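Chemist: here you go, sequence then predicted model.
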Amino acid sequence: MPDRRKFLIAGAGVAAASLLPHVSAAAQVQAGQTSLEGTGAGSSQQPASLGRRMLGSLEVSSLGLGVQNMSRKYETTVPYRPEMIRVIRAAFDHGLTFFDAAEAYGPFEVERILGEGVAPFRDKIVIATKFGWNIDQETGKRLPGLNSRPEHVKRVVEAMLKRLQTDRIDLLYQHRVDPEVPIEDVAGAVKDLMDQGKVLHWGLSEMGLKTLRRAHAELPVTAVQNEYSMLWREPEKEVIPVCEELGIGFVPWSPLGVQFLTGWIDGNTRSAPGDFRGTESRFSPENLPHNLALVELVKKWAEQKNATPAQIALAWLMAQKP
């Protein structure tokens, strides 16, 4: 059995608005004293309570910052870009060194935002990003289907490096498995990029278990990123046990349940036009009351612990594995 300490539970999909208060608590800073005026200077010492975890040989902070909504919040409103840069730098100042993006977010724009935000401390952090959707590399237009053809993957990575203002990607995920391209061919393309020093580690997201085993046999996989939270515990059945068996790290996306576990959503919440959450079954009229029952329980625990619901949800995740 691989060393269980190499197993990662990191909040890579955390929304910026709910992450910073959590980090403040982890760093034993009063929420009222937290500032978004991040300098990017970084603290001289890693906050002990925030902690570090290993994805194989890749060390990351126990919490990460996912920047998906920094270019367009749930496909509706456009955040103020300078504020997003300050959030990224404040996260680093509070000890976060794990940042997660994807070419599909924007498309492209969040990688540009992240690249600008982390530029002052690039060599002190881990950048994860993802390929796999069929996106025109010239126009950014989303085309039908997926695209993990080796020549496309290599072209995508070259563009990522420019947007992220870096010479390497620390962790490159296949965002979704392309049924038209054998995973061995994808692994071969990533291996070529590794040989060139442009990619250091790779991972998969929302793949089948057979695909994961084939990929790992071809080129050792560092991490799997699947949805996982109090609201969605499906990975506990098979995915997490296989990751433990193979020594692969696990990174949850949407650890706050697309904002459910922040406590901001109630029975009167309605999605704005264009917000994808309006199509999700967890928000449907028949399911919403049942899901809110869990949220109410989390809120009660938060009151008892003098914490926010988001802090409780993330603490629960990190407590599942060492």
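Modeler: Received the coordinates, thanks. Numbers count the residues shown, from 1 in each chain.

Chemist: only C-alpha atoms for contact and neighbour calcs from this point on.
Modeler: Will do.

Chemist: and residue 149, how far from residue 189?
Modeler: With distances taken as Cα to Cα, to the nearest Å, residue 149 is found 9 Å from residue 189.

Chemist: let me fix that: residue 239
Modeler: Distance, residue 239 to residue 189, using Cα to Cα: 24 Å.

Chemist: next structured bit after the host helix or strand of residue 252?
Modeler: Remark: residue 252 resides in strand 249-253, with elements defined by DSSP states H and E. Toward the C-terminus, strand 249-253 is succeeded by helix 288-304 as the next helix or strand (DSSP H and E).

Chemist: ok, and what's touching that following helix?
Modeler: Residues outside helix 288-304 that contact it (Cα atoms under 8 Å, 6 or more residues apart in numbering) are 231, 260-261, 263, 266-267, 282, 308-309, 311-313.

Chemist: what residues does the nearest residue to residue 183 once chain neighbours are set aside make contact with?
Modeler: With sequence-adjacent residues excluded and distances taken as Cα to Cα, 6 or more residues apart in numbering, residue 183 is closest to residue 215, at 5.9 Å. The contact partners of residue 215, taken as Cα under 8 Å, 6+ apart, are 183-184, 187, 221.

Chemist: filter those down to the buried ones, PyMOL style.
Modeler: What follows is the PyMOL syntax selecting those of the contacts of residue 215 that are buried according to 16 or more other Cα atoms under 10 Å:
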select buried, resi 183+184+187+221
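
Chemist: could you export the contacts of residue 215 as a markdown table, including distance to residue 79 and secondary structure?
Modeler: Formatted as a markdown table, the contacts of residue 215 follow (distance: Cα to Cα, whole Å; DSSP: H, G, I helix; E, B strand; the rest coil):
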| residue | distance to residue 79 | secondary structure |
| --- | --- | --- |
| 183 | 36 | helix |
| 184 | 39 | helix |
| 187 | 36 | helix |
| 221 | 34 | coil |
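
Chemist: another one to put next to it:
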Amino acid sequence: MASMVPKVELGSQGLVVSAQGLGCMGMSGIYGLPKPEPDMIKLIHDAIDSGVTFLDTSDVYGPHTNEILVGKALKGVREKVQIATKFGIQWMDEKREARGDPEYVRSACEGSLKRLDIDCIDLYYIHRIDIRVPIEVTMGELKKLVEEGKVKYVGLSEASAATIRRAHAVHPITAVQNEWSLWSRDLEDEIVPTCRELGIGIVPYSPIGRGFLAAGSSLAENLVEGDFRKSMPRFQNVDHNKTVFEQVNEMATRKGCTAAQLALAWVHHQGTDVVPIPGTTKLENLKQNIGALSVKLTPEELAELESFASSESVKGERHAYMNSTWINSETPPLSSWRGNLEVV
């Protein structure tokens, strides 16, 4: 496939990435069983050949197996790609726990470097905010990792505006990754303006509504056992929410594109500082997602799309773990830190 995805600067610290990235999470389970490794390595190579060079993973995907997969795919093409990975979510006794203490930050980084088999992580995100640890403490260790050459740029995921400001004051934040799609717009009031004020790039995850805006109720009704989406409130309200997809799909037919392309194009139209990372395990979907970059929308069409997925018309929270999203990411003041997780 010929290169067709342009490069853009993400944030204001110098990181240049493809205008659309590739979320690799689903290759290693989460949405059902892991996919065959050779097929996924080929898919990653096809993405890179198409100009999609911004690859997104995390140590918690698998856990660990997704970074190993991406690491294998990087052999011989490392200089062509920008690797983003994340730390900060641990599964402890089958419960999710955020960790942001310095020892954990460092050990997580060393682990990711080893699994990816690289010397330096291009963009290293705090995946979820540990609300027991002042954000300045977590950022302080990340700053050291940058100074040591193990990390180039630092990002945050699901962080509130106040947390972003505090983090950025310690070391410049290059990107904030949050869920953003036609039907997940809770970041627009505070987080997007804060990022723009500070010169921070925005990386929307799940820009096609975890696939719902591509296939609607047929996707939701055919989720396999073990698919994380089964636990998501919106996927448990399919009868109500299918109308959103049906309206998007009808408009896509008029536009001569797919519903997924239309939903993804809406995200791209939110600004030049916005770089979505749709995930896929299929070559056909990868090609479709790249095609979304060519879908042009007028202000009237954008408004029409937004009317389909207003907060009143969508039933259910956007995430199964809303308590660990940006709405609950305020950390204690730095003065409270005593060097361990028992903050006083």
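Modeler: Great, that's in hand. In this text the structure is predicted, and so the values were computed from the model without any measurement.

Chemist: one step back: quick one: the residue nearest to residue 183 of structure 1 from residue 168 of structure 1, how far?
Modeler: In terms of Cα to Cα, residue 215 of structure 1 sits 21 Å off from residue 168 of structure 1.

Chemist: quick one on the thing from earlier: redo the contacts of helix 288-304 of structure 1 as a markdown table? Include neighbour count and distance to residue 319 of structure 1.
Modeler: Listed next are the contacts of helix 288-304 of structure 1 as a markdown table, based on neighbours: other Cα atoms under 10 Å; distance: Cα to Cα, whole Å:
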| residue | neighbour count | distance to residue 319 of structure 1 |
| --- | --- | --- |
| 231 | 20 | 16 |
| 260 | 22 | 20 |
| 261 | 29 | 16 |
| 263 | 16 | 20 |
| 266 | 14 | 26 |
| 267 | 10 | 29 |
| 282 | 18 | 24 |
| 308 | 21 | 17 |
| 309 | 27 | 15 |
| 311 | 25 | 12 |
| 312 | 22 | 10 |
| 313 | 23 | 10 |
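
Chemist: counterpart of the residue nearest to residue 183 of structure 1 in structure 2?
Modeler: Matched to structure 2 by TM-score structural alignment, residue 215 of structure 1 sits across from residue 167.

Chemist: which SS class is its match?
Modeler: helix (DSSP: H, G, I helix; E, B strand; the rest coil).

Chemist: try residue 130 of structure 1
Modeler: Assigned by three-state DSSP, the conformation of residue 130 of structure 1 is strand.

Chemist: so it sits against residue 107, correct?
Modeler: No. The criterion here is Cα atoms under 8 Å, and residue 130 of structure 1 misses it with residue 107 at 11.4 Å.

Chemist: between those two, point out the one with more neighbours.
Modeler: Neighbours were counted for residue 130 of structure 1 and for residue 107 using other Cα atoms under 10 Å; residue 130 has more, 25 against 19.

Chemist: quick one: map that one onto structure 2.
Modeler: Checking TM-score structural alignment: residue 130 of structure 1 goes with residue 86.

Chemist: how much space separates its match from residue 207 of structure 2?
Modeler: Relative to residue 207 of structure 2, residue 86 of structure 2 is positioned 18 Å away (criterion: Cα to Cα).

Chemist: got the contacts of residue 215 of structure 1 as a markdown table, with distance to residue 125 of structure 1 columns?
Modeler: Below are the contacts of residue 215 of structure 1 laid out as a markdown table (distance: Cα to Cα, whole Å):
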| residue | distance to residue 125 of structure 1 |
| --- | --- |
| 183 | 28 |
| 184 | 29 |
| 187 | 24 |
| 221 | 20 |
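
Chemist: of the contacts of residue 215 of structure 1, closest to residue 320 of structure 1?
Modeler: Nearest to residue 320 of structure 1 among these, counting by Cα to Cα, is residue 221 at 21.4 Å.

Chemist: show me the contacts for that closest one.
Modeler: 201-204, 215, 248.

Chemist: returning to what we had before: what does the strand holding residue 252 of structure 1 correspond to over in structure 2?
Modeler: With TM-score structural alignment as the criterion, strand 249-253 of structure 1 aligns to 201-205.

Chemist: likewise for stretch 173-191 of structure 1?
Modeler: Mapped onto structure 2 using TM-score structural alignment, stretch 173-191 of structure 1 spans residues 125-143.

Chemist: got the end-to-end distance for that stretch?
Modeler: For stretch 125-143 of structure 2, the first-to-last residue distance is 12 Å (Cα to Cα).

Chemist: list the contacts for residue 229 of structure 2?
Modeler: 31, 210, 223, 235.

Chemist: that one maps to what in structure 1?
Modeler: Here residue 229 of structure 2 is matched to residue 277 in structure 1, going by TM-score structural alignment.

Chemist: name the SS class of the residue opposite residue 20 of structure 2 in structure 1 once aligned, please.
Modeler: Using TM-score structural alignment as the criterion, the counterpart of residue 20 of structure 2 in structure 1 is residue 63. Classification of residue 63 of structure 1 using three-state DSSP returns coil.

Chemist: distance of residue 63 of structure 1 from residue 315 of structure 1?
Modeler: The value you get for residue 63 of structure 1 to residue 315 of structure 1, if Cα to Cα is used, is 10 Å.

Chemist: which one's more surrounded, the two?
Modeler: A count of neighbours by other Cα under 10 Å puts residue 63 above the other of residue 63 of structure 1 and residue 315, at 30 against 14.

Chemist: I figured that one was touching residue 96, is that so?
Modeler: Yes. Residue 63 of structure 1 is within contact range of residue 96, at 6.4 Å (criterion: Cα under 8 Å).

Chemist: surely residue 91 of structure 2 is within a helix?
Modeler: No. Under three-state DSSP, residue 91 of structure 2 sits outside any helix and is assigned strand.

Chemist: which residues touch it?
Modeler: So residue 91 of structure 2 contacts residue 97 (Cα under 8 Å, 6+ apart).

Chemist: if anything else comes up later, I'll come back, but that's it for now.
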